[in-house]
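In: Dropping a prediction and its sequence here:
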Amino acid sequence: MPNSSHRNGSKIRLSDIAEETGFSLATVSKTLNGRSDVAEETKAIIERTLRKYGYERRVTPPKKAQPVIEIVFQTFDTLWSLEVLRGVLDKAKQLDLSVNTTESGDRQRPDSSWVDGILRRQPLGAILIFSNLTNAEKEKLHSHNIPYVIFDPSGDPAGTKYSVQADNWTGGVIATRHLLSLGHRRIAIITGPGEMMCSKARLDGYSSALSEYGLTTDPELIMEGDFTMPGGYAQAMELLSNPDRPTAIFAGSDLQAMGVYEAARQHRLRIPEDLSVVGFDDVQTSAFLGPPLTTVLQPLQEMAEAAMQLLIDANTQNLGERHIVMPTSLVVRNSTAPPHA
């Protein structure tokens, strides 16, 4: 509790301050505790009255940040999430840090319970697998001096200080160029959710590569997916049921590409003889599919390590705004070949 001075030999109470200023006891208490939901004019009146009677706050030393990094996932049930966590754990081991994982909400919009847990635990920082933070959530993290990094942002990371992502546009370009160079012209794409920035960037890269060859995008060959295996299967089944089916499919994730493999099997199509497939991410299992998957390497582990280093730097130095974009590259395996004449 704050210390108080005396007036006419009696101890000053918060209720006295509330009575003199005309504001509620709750508003006076919020002002004393530095809450942001008090109007500046109200705050000025209350603080002026507090000073008038020598009412002083008792300064409580801030809690020491624990040697822990928080990582908040949408859900921890995919190979993609495992690759990210591996990168975090590798870096944490080097730095002698612990890691706490949290599942909350969905990737585009988690519920707010995660932030209250972080405030209770007081970690060195947090890696967030989403980007649509509310102003209230940002204020909570800032007011407790907890730095955070947006990882592979689903939206525009503007307004946040730190982010790490892959060069998704270039990834879309090189995947499509590869198929074009093999002679494919009817190339379909299964994107991720349309509102996600990485999905838009990969689709833009696909369209740009087609235009380099004088081709225009065909809306019938663009399918919106959800980065999951069942989603890739469903979209590929629709594409391959078309009498004028594509000769190649660029899947927006390796998980979607696995769904394409099953759809091709259902349609009795051989990969790559009858259908070429390219994925995105290069998760570990992509090299062990039958046939091994040609894919775009998104350096998930390196991205996770970079996010960890940002948090460490933010705790040890006056770090300016940083938005890291890491390069993507094509890994050619056996799932792509020239189309039949």
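Out: Looks like it arrived, so ask away.
In: C-alpha only now, for contacts and for neighbours.
Out: Noted.
In: Check which element follows the longest strand seen in the chain along the chain.
Out: Criterion DSSP state E: the longest strand present in the chain is strand 66-73. In the C-terminal direction, the helix or strand that comes right after strand 66-73 (DSSP states H and E) is helix 79-95.
In: Next secondary structure after that following helix?
Out: Following helix 79-95 in sequence, per DSSP H and E, is strand 98-103.
In: Now do the contacts for the closest residue to Arg86 other than its chain neighbours.
Out: The spatially closest residue to Arg86, leaving aside those adjacent along the chain, is Gln301, at 6.4 Å (CA to CA, 6 or more residues apart in numbering). Residues in contact with Gln301 (CA atoms under 8 Å, 6 or more residues apart in numbering) are 83-88.
In: helices and strands around the longest strand of the chain, which ones?
Out: strand 98-103, helix 113-121, strand 123-128 (3 or more CA pairs under 8 Å, 6 or more residues apart in numbering; DSSP states H and E).
In: so which of the ones you listed is the most packed in?
Out: strand 123-128 (a mean of 24; mean count of other CA atoms under 10 Å).
In: Same question for the longest strand of the chain: list its buried residues.
Out: Going by neighbour count (16 or more other CA atoms under 10 Å), the buried part of strand 66-73 is 68-73.
In: take a look at this one as well, against the first:
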Amino acid sequence: MVDSDRPTVSDRADARGRVTIAEIAREAGVSVATVSKVLNGHAHVADATRQKVEALLESHNYLRRRSRPTHTVGLVDLVLNELDSPWAVEVIRGAEETAAQHGSGLVVSAVHGRPADILRWLDNLTRRGSDGVILAVTALTKGQRRKVQDLGVPLVVVDPVGNPDPTIPSVGATNWHGGLAATQHLIGLGHRRIGIITGPDDVLSARARLDGYRAALESAGIDVDPALEVRGDFHHGTGFDGARHLLALPEPPTAVFASSDLQALGAYDAARSAELQVGRDLSIVGFDDLPIASWASPPLTTVRQPLSDMAAMAARIVMQGVDNVLTGGMRRIELATVLVERESTGRPPAR
């Protein structure tokens, strides 16, 4: 059954003047990833689907003629395996809305860390003549960076992997302060055994959150216990496994700081499998404040990371040129994080 009152892409385009990738995907009945594959010229799209998407793109003037620069901003996501993950959706939204305000389109690519995918993206970038590139949680080799620079394309990194290259502007968040605030919140509730499920060791934001956690413990006179530190990868599975490991310790923690919301929700499932009630028997704090954080049961206490704003800032920088007043001469910009208190944290249970 079709809802005749639902606005079509054309309705939204008339109101705003242009459409987004997400709107075209909804109208075509496909995913954002499929639209991105069509934009990037990937072969693994059914002919009928490709024709449908291309017709929508053309009817709404999403792409300009290939003989001219298309004024697109390439967004490459190296860490996430799916473009439709909650983290990626927030980043895409911020970059796309800003590009739209400047009359530009956005081409989204996923490379999954595979060299062949990166080479394919670089070839597509060369053909498109993009105005700028945003790399989200990714890293290029020196040779790959040189190829982008030889094209004269401005390059900005969002949430960089490893130590930021001092020659490339990067936009991140105050991850250390976020880790500090999350742990201080738990300490303030009376917790003394606080576990942490970290992100990948090679990701700058994950290391900063771990350092903030340790700093909060040390400032409160609580010894840092390596047994309470479990490595993760920001995804649900390591949140579940990490929390299950912590809860199996001879002296388990009364609280867990998960370095991402997805890991926190994995910890929720581990707590339930141990017949523990989140917020009463075990306090859990996440990081990101994705929409799913407020939908969780109980709603998740988490550190809000301004993902959309970070991507929007990166888009503004590349579209106005790297050496512009937005950066103020700085090569590293960090936007503030904020602790959002909900119902997943409380005082430690009496034992």
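Out: Looks like it came in fine. From a predicted model like this one, the values you see are computed outputs, not experimental measurements.
In: Any chance you could compute the TM-score here?
Out: Overlay of the two chains. TM-score (TM-score structural alignment, normalised by the length of structure 1): 0.78; 279 aligned residues with a CA RMSD of 2.0 Å.
In: got the helices and strands packed on strand 66-73 of structure 1 as TSV, with distance to Cys198 of structure 1 columns?
Out: What follows is those, written out as TSV (distance: least, CA to CA, whole Å):
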stretch	distance to Cys198 of structure 1
strand 98-103	21
helix 113-121	24
strand 123-128	16
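In: Go through the ones you listed and name the closest to Met258 of structure 1.
Out: strand 98-103 (24.6 Å; CA to CA).
In: can you tell me the mean distance of the closest one from structure 2 after alignment?
Out: Compared with structure 2 after fitting, strand 98-103 of structure 1 deviates on average by 0.6 Å (mean CA distance after the TM-score superposition for structure 1).
In: so that strand corresponds to what in structure 2?
Out: Aligning strand 98-103 of structure 1 against structure 2 (TM-score structural alignment) gives residues 105-110.
In: Give me the residues contacting that stretch.
Out: 20-21, 33, 36-37, 39-40, 62-63, 70-78, 80-83, 92, 95-96, 99, 117, 121.
In: Recalculate using a threshold of 6 Å.
Out: 36, 72-77, 96 (CA atoms under 6 Å, 6 or more residues apart in numbering).
In: hang on, the earlier thing: quick one: which of the buried residues of strand 66-73 of structure 1 is nearest to Gly290 of structure 1?
Out: Phe73 (29.9 Å).
In: From Ser131 of structure 1, how far off is that closest one?
Out: 12 Å (CA to CA, to the nearest Å).
In: before we move on, what about Ser154 of structure 1?
Out: For Ser154 of structure 1, the distance to Ser131 of structure 1 - CA to CA - is 6 Å.
In: One more: Ser253 of structure 1?
Out: Distance from Ser253 of structure 1 to Ser131 of structure 1, by CA to CA: 20 Å.
In: Return the residues in contact with the aligned partner of Ser130 of structure 2 in structure 1.
Out: In structure 1, Ser130 of structure 2 lines up with Pro123, judged by TM-score structural alignment. Neighbour list for Pro123 of structure 1: 65-66, 68-69 [criterion: CA under 6 Å, 6+ apart].
In: what do you get if the cut-off is 8 Å, keeping everything else the same?
Out: With the criterion set at CA under 8 Å, 6+ apart, Pro123 of structure 1 makes contact with 65-70, 146.
In: which of these does structure 2 keep?
Out: Retained in structure 2 (both residues aligned by TM-score structural alignment, their matches' CA atoms under 8 Å) from these: 65-70, 146.
In: Show me whatever sits in contact with both of Ser154 and Ser131 of structure 1.
Out: Gln108.
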